[in-house]
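Chemist: need the 3D shape of this:
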Amino acid sequence: MRKLIDTPLASPVHEKHKPSVHESAIAHVTGQAIYVDDKVEPLDCAYAAIGLTARASGSVKTLDLAAVREAEGVVDVITINDVPGMRDIAPVFDGDPVFVDDKIKFWGQPLFAVLAQTTDLARRAAKLAKVTYEDASPCLDTEVAHKDKRYVRPPLQMVRDGATTQKSAHRVSNTFTIGGQEHLYLEGQVSMAVPDEEGMLIYTSSQHPSEVQKLVAEVLDWPLHKITVDMRRMGGGFGGKETQAAQWACIAAIFAHRQKRAVKLRLPRQTDMMATGKRHPFTNTYAAEIDAKGNILHCDMTLLGNCGHSPDLSDAIVDRAMFHADNAYFYPSANISGYRCQTNMVSHTAFRGFGGPQGMMAAEAMLDDIARKIGADPLSVRKQNLYSADGTDTTHYGMQVENNLLHDIISTLENDCDYWQRRAAISEFNANSPYIKKGLALTPVKFGISFTAKHLNQAGALVHVYTDGSIQVNHGGTEMGQGLHSKIQIIAAREFGVALDAVRVTATRTDKVPNTSPTAASSGTDLNGKAVQNACQIILENLITFLAKKYDTQEENITFDSGYVGVGAHSLPFAEVVQDAYMHRVSLSSTGFYKTPKIHYNRDTGKGRPFFYFAFGAACSEVEIDTLTGENRVTRVDILHDVGTSIHPEIDIGQIEGAFIQGMGWLTTEDLKWDEQGQLISNNPATYKIPAIGDTPSHFKVKLFDRANAEDSIYHSKAVGEPPFMLAISVWCAIRDAIASVSNYQVSPTLNAPATPEEIIRSLRGVSTTQGSGNESS
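Modeler: Sure, this is the predicted structure:
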């Protein structure tokens, strides 16, 4: 039988399938794209709303819901005591009850839910509850939690004992904080539960339909086969809908089961922001021993992740922060400790980068400090500490950095963006500008691709070829605007040699592809693309076997291209071949499956190969700061990023641009604030500032690094969802560079993130007081 070879697309993309638009672009811009809240509701649909706690800790003394039940239009009210099955809906480790149970865990925790004839009536009724509390002092500080050994999961260490006889010439150390980040997806959390004779159909805006299926089944005490989850598209997710979309589906399902009618639950924005988790805030401490040239000899790092009240995904998130605490740099000797601190805040959760950005920040801050210590340019120090092929190519957790592209990427970018000429010009500008200071930084990214939980690195697919030659594809990934379905469409079209419009990718459904992994860890195309390819190739083998026998030819003589099938001297329309195969009882449908090879990791020893490959990139950012007001502006950004052989260059560039701007917001403007009682006060778009279009740099250039993935990924492409987010660290480093210029680069400033105007002023004052003091962090 002919072997179907997985060859790369021609660079930059196979001409026959060169995409022009996202597969849903027209539907998006014309308003025809159907999201959960757009679905036509059954005539008897009722609407739910949530009542939240007004304390961060303690317990509920009394809960009087009489006025809620008697309010206009109210149908039903439920609390934790009305959950028919399992009450804890935690994704991995226990700790996430559907509603408040015995103890209050955070301010804004769901306490009860009300069902009414309209959304407005439900939300009005929810405000009528009378609650009294037994108060307790909340823990809201990461470092206090660490001091008190309040952890949601045990600490972990990754140690490399690379003792050297070389003596340290200098030591740099510092501690700084990194704020969290609100996902602020355009489409908020929403679910609709529709009971039917087979069980229940759930429409949900979730990155993990199979987990929603499982948890809904568990709270209802039903088998999984009675629950079907449908997810056509999300209006953004960014990790915020990986685990935390399930709660709202579960509540809607409980009501639907009790009332035997459809139920929709859509959170208003403020409730969404208060009741769902964020990116983990971190407190990072590092200390490095270096030689006189700035080469790292040893480093100690302590990473404190603020996990909120429960584990959620924090174990793996802090793990990934530890994996990426090296970013692109070789540590001959290292001791990296990660702590999963418990506070009385909402349980923080997955967010683009999944802990990797917080770990990389420690590395990049440390490299800046080393450069200032020895009086060198930060880029030079970064380049000399990069992983290399001279025996310095193994991470602190034992994985070899193979096919390292960073040396080529950085050298190409520094030349293309005129780094050294601009560095000289900026130094001269700063020397002559008393109040406005400019900063420049070029930082790399090395990001590991795979779920660090090995069992999640699998995917399934279902492909049907119909007798008219059209093709329907279903897979376990979810579309959240990132273009996954567009890439899957290209893959199926290429495998069968047909036009893109011959392929339709349908809504993700648990009754078509079961037991799916979340669309996360940048693995959507890697996993599901391979599974779809596998299903396509099984069908192709069936067709090839049939045609070879019918036309008495070798299988190698059969080709599929441009909507035609070549069989020796014959050229037959694909649809005609499919119809002929059907008449001869040839199977035209198949499931597909893929599991990522090579990966392994022993958490007890902190060693292994947790990633299939690394994605690389680099960004050069230039900023201006006003030393009187602390205001900052990003004026120029140049990016060169590695996506392997791009399946869809336009989508990849869009993902890089969006990720960078989102990362820039995390590090400059997005400032989460809780008051002393533990209430989130930056709980709406008026008090929480994401980047606006005016914050986009006027010079913003993105180029793809044209190099095929050496690993056998789908068409030798690389993941693009998360890695470019961390390119924005260059903005934060450029702001530090501008602040350092006040001391003629003699002092390396402590700058907490986000670098708001207030924080920049604070940092500038710190530079003024430590200038010439020989501070350890300088």
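Chemist: from now on I want contacts and neighbour counts done on CA atoms only, so please keep to that.
Modeler: Will do.
Chemist: so residue 229 belongs to a strand, correct?
Modeler: Yes. Counting by DSSP: H, G, I helix; E, B strand; the rest coil, residue 229 is found in a strand.
Chemist: tell me the contacts of it?
Modeler: 201, 202, 203, 204, 209, 210, 212, 213, 509, 510, 511 (Cα atoms under 8 Å, 6 or more residues apart in numbering).
Chemist: for comparison, sequence B:
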Amino acid sequence: MNAPAHPLSAAGVVGRSRPHESAAAHVAGSAPYTDDLPELAGTLHAALGLSPVAHGVLRGVDLERVRAVPGVVDAFCADAIPGENQCGSLVKDEPILAGGPGAVLRHLGQPVYAVVATTREAARRAAALAKEVITFDALPPVLDAMQAHAAGQYVVPPMRLARGDAAAALAAAPHRVELDFGVGGQEHFYLEGQIAYAQPQEQGGMTVLCSTQHPSEMQHLVAHALHRPSHAVQVECRRMGGGFGGKESQSALPACVAAVAAVRTGRPVKLRLDRDDDFLVTGRRHGFRYQLALGHDDDGRALGAEVTMVSNAGHSADLSGPVMTRALCHFDNCYWLPDVAMQGYAARTNTQSNTAFRGFGGPQGAFAIEYALDSVARRLGRDALDVRRANFYGVGERDFTPYGQRVEDNIVAPLVDELAASSDYAARRQAVAAFNAASPVLKKGLALTPLKFGISFNVVHLNQAGALVHVYLDGSVLVNHGGTEMGQGLNTKVAQVVAHELGLPFEAVRVTATDTQKVANTSATAASTGSDLNGKAAQDAARRIRERLVAFAARRWSVAADDVQFADGRVQAGGQAMSFAELCNAAYLERVQLWSEGFYATPGLSWDRQTMSGKPFYYFAWGAACSEVLVDTLTGEWRLLRADVLHDVGASLNPALDIGQVEGAFVQGMGWMTMEELVWHPKTGLLATHAPSTYKIPTANDVPPEFHVRLFGRPNAQDSIHRSKAVGEPPLLLPFSVFFAIRDAVSAAGGHRVDPPLSAPATSEAILAAVQAVRSAA
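Modeler: Just a heads-up that it's a prediction; the model follows:
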């Protein structure tokens, strides 16, 4: 894994901005997604009959009425599943279908039965009978996480992470703030919804084409549902139309239902959730509630902190445990907290089971300390950036996290200094104050917030990857790896890595669909590790082939192996040269292996779940953003005027893709912080915001007219793939600056004398209420 670098042309492929490998196909509409693939003869379509009640006891389902709908071929409940009626990721507490009479109905929208028909329309018509054919005894639902917390209802045991004596530090602190606030959940809103296409194969085999971030988990869960060995199930995913974590675990239910239906009918079955059903069936980002106390000195330095985090887990565990773990591990963000006590509770409610979402709990954890420091600054009458700087991680005893990992390669101070200078923060702070003094209705706000984000799965064994690389006699290369492409450019980066390793032009390398029959037992493409893990695995495979070719060329030309160089599609040494393809042909004739597997496991990781301590992250990514907003205090409407971003991606593999990821994460995170509000009916438990007509996401009009994004450009101190850093999740924390700029503007409405009672999302309604509260208190 740590072999020395080989000589390559200075004009290599890695580190260059290249278009996404499917960009032209995306634009032309010729990139096939699962629903675009040609349907096999006899394909049937499935739909789900959903629970009409948030909580109740199932009495029965009149499947005969469902089967009587024209076009229906089959309809079944949980008792028809040959194997295990479970699709829970870590805890086996989530049924595929609700179960038989006596089963508990857990949320409005829970799948109770499946229907299979000759057309999708016929299947949906039959599924829509759910309100008429499902009988139940209703029970009172628990829809609020704090209500569940008060009742002690959790999906996993409570967690505690502590250092020092927080209670004593709080008692001795000169100043203390106590806060109660929250942040809402967020719908993934991937453009391609959940879909699976199951195709029966010979001798009991099953192929499932699935829009999933975790093909191996889908393989195992489908095999369990069918009561068949894993080798009988093949799961393939060429690309997804977005995932954001929503297709890590929750692609399982469609995959299992489609596969069971295909076995029962003996025909291919496709299940594509309607957008409304997708919202009602699947979960989303966990909303959090915080009760926080922070003790500090006159300069705003944190002396002690206690925080209780309560997440809305929904009806089952899913990934709520690891999400809470990461939230607790990111509470510190960029700051040294000498004495701290954190408690985490994943509350069980009668709502959809919440799941992974870009950041995986990290944003929810970091938001809490940022909120607290923002309040500290306001109460001291200091600039919030000065308070944040006063708390940055330092050296010596100030460079260990609460969970015991040393903060190495700490670049937060120089990064923030550079952004403060380039964004002209100090002068703009004065200009904002002058504007607000002369404007009674419109108020401006400005905020600069930093981030630190740990990179690795916080379950150690998941930090591994495999790859296959095939070199053909014409010099072209085919790569397969365990990562999945969801638009983020993973396959482009992996192709660049392999091309670089073999000294080939980018066009010589092709990456194929993720396939459980090619690379087995893979981890999910999640935790921002896609390029780190799969890039290293593909590099390992390509390096093995190159070393064989080097040895062959050295023998053939009677030169030292160190003299053999690969560059620009040619191989040369000792004054002799030939094309890469010619060398491959010659090597083939001498029976040199031209394909290889590769493997990578992230080194040095450790984690003790009982003590909540160890080194869960290989390295940290850093970043900062400065945002300026304009708020109308009469309506609560606001606009983002300008955003400046400086983000750390190490030595970028592909700057164009990385900047695109940063821009996209900023806008997506801004939506979560300001406008994406989830609303459940307080009595029925119906998710009222279950369609684009009722759920507001950012559009192109919400992108600021001045949007400056730059990469910090310092190589990773750790031996990551070409010293790059992950870029998927960390930049989602950048738009904290938008929320705190809005809070700054609201504070200005009261002369900065009152701490605004504003939680996220800061919708226009919430902003208006906060303005009124500030003015009343002032």
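Chemist: out of the contacts of residue 229 of the first structure, which are buried?
Modeler: In the contacts of residue 229 of the first structure, burial by neighbour count holds for 201, 202, 203, 204, 209, 210, 212, 213, 509, 510, counting by 16 or more other Cα atoms under 10 Å.
Chemist: was I right to think the last one contacts residue 226?
Modeler: It stands for residue 510 of the first structure. No. Applying Cα atoms under 8 Å, one finds residue 510 of the first structure not in contact with residue 226, separated by 10.7 Å.
Chemist: re earlier: mind listing which of the buried ones among the contacts of residue 229 of the first structure are in strands?
Modeler: 201, 202, 203, 204, 509 (DSSP state E).
Chemist: to which residue of the second structure is the second one aligned?
Modeler: The reference is to residue 202 of the first structure. Superposed on the second structure with TM-score structural alignment, residue 202 of the first structure falls opposite residue 208.
Chemist: where's its match relative to residue 445 of the second structure, distance?
Modeler: As judged by Cα to Cα, to the nearest Å, residue 208 of the second structure and residue 445 of the second structure stand 51 Å apart.
Chemist: before we move on, what about residue 172 of the second structure?
Modeler: Here the distance between residue 172 of the second structure and residue 445 of the second structure works out to 34 Å (Cα to Cα).
Chemist: out of those two, which sits in the busier spot?
Modeler: residue 445 (28 against 14; other Cα atoms under 10 Å).
Chemist: quick one on the thing from earlier: find the nearest non-adjacent residue to the match of residue 202 of the first structure, please.
Modeler: Leaving aside its chain neighbours, residue 208 of the second structure sits nearest to residue 198 (4.4 Å; criterion: Cα to Cα, 6 or more residues apart in numbering).
Chemist: you'd agree the one you found is up against residue 262?
Modeler: Yes. Shown here, residue 198 of the second structure and residue 262 form a contact pair, counting by Cα under 8 Å, at 6.2 Å.
Chemist: next, count neighbours for residue 38 of the second structure.
Modeler: Number of residues near residue 38 of the second structure (other Cα under 10 Å) recorded here: 8.
Chemist: which residue in the first structure lines up with it?
Modeler: Under the alignment (TM-score structural alignment), residue 38 of the second structure pairs with residue 40 in the first structure.
Chemist: give me the nearest residue to residue 213 of the second structure, chain neighbours excluded.
Modeler: Of all residues not flanking residue 213 of the second structure in the chain, residue 248 sits nearest, at 4.7 Å (Cα to Cα, 6+ apart).
Chemist: how close does that neighbour sit to residue 166 of the second structure?
Modeler: For residue 248 of the second structure, the distance to residue 166 of the second structure equals 36 Å [Cα to Cα].
Chemist: and for residue 574 of the second structure?
Modeler: 68 Å.
Chemist: pretty sure residue 123 of the second structure is in a strand, no?
Modeler: No. In this structure, residue 123 of the second structure is helix, not part of a strand, as judged by three-state DSSP.
Chemist: need the counterpart of it in the first structure.
Modeler: Alignment note (TM-score structural alignment): residue 123 of the second structure maps to residue 122 of the first structure.
Chemist: ok, its match - contacts?
Modeler: Contacts of residue 122 of the first structure (Cα under 8 Å, 6+ apart): 47, 48, 49, 73, 74, 114, 115, 116.
Chemist: which stretch of helix or strand covers the spatially most central residue of the first structure?
Modeler: Nearest to the mean C-alpha position of the first structure, counting by Cα atoms, centre = their mean, stands residue 352 at 2.4 Å. Assigned by DSSP states H and E, residue 352 of the first structure belongs to no helix or strand.
Chemist: in the second structure, what sits opposite it in the alignment?
Modeler: Using TM-score structural alignment, residue 352 of the first structure pairs with residue 358 in the second structure.
Chemist: residue 392 of the first structure too?
Modeler: Residue mapping for residue 392 of the first structure onto the second structure gives residue 398, with TM-score structural alignment as the criterion.
Chemist: now for its match, how many residues are close by?
Modeler: Using other Cα under 10 Å: residue 398 of the second structure sits among 16 other residues.
Chemist: under a three-state scheme, what state does the nearest residue to residue 104 of the second structure once chain neighbours are set aside occupy?
Modeler: Distance criterion Cα to Cα, 6+ apart; nearest residue to residue 104 of the second structure, sequence neighbours excluded, is residue 57 at 4.6 Å. Of the three states, residue 57 of the second structure takes strand under three-state DSSP.
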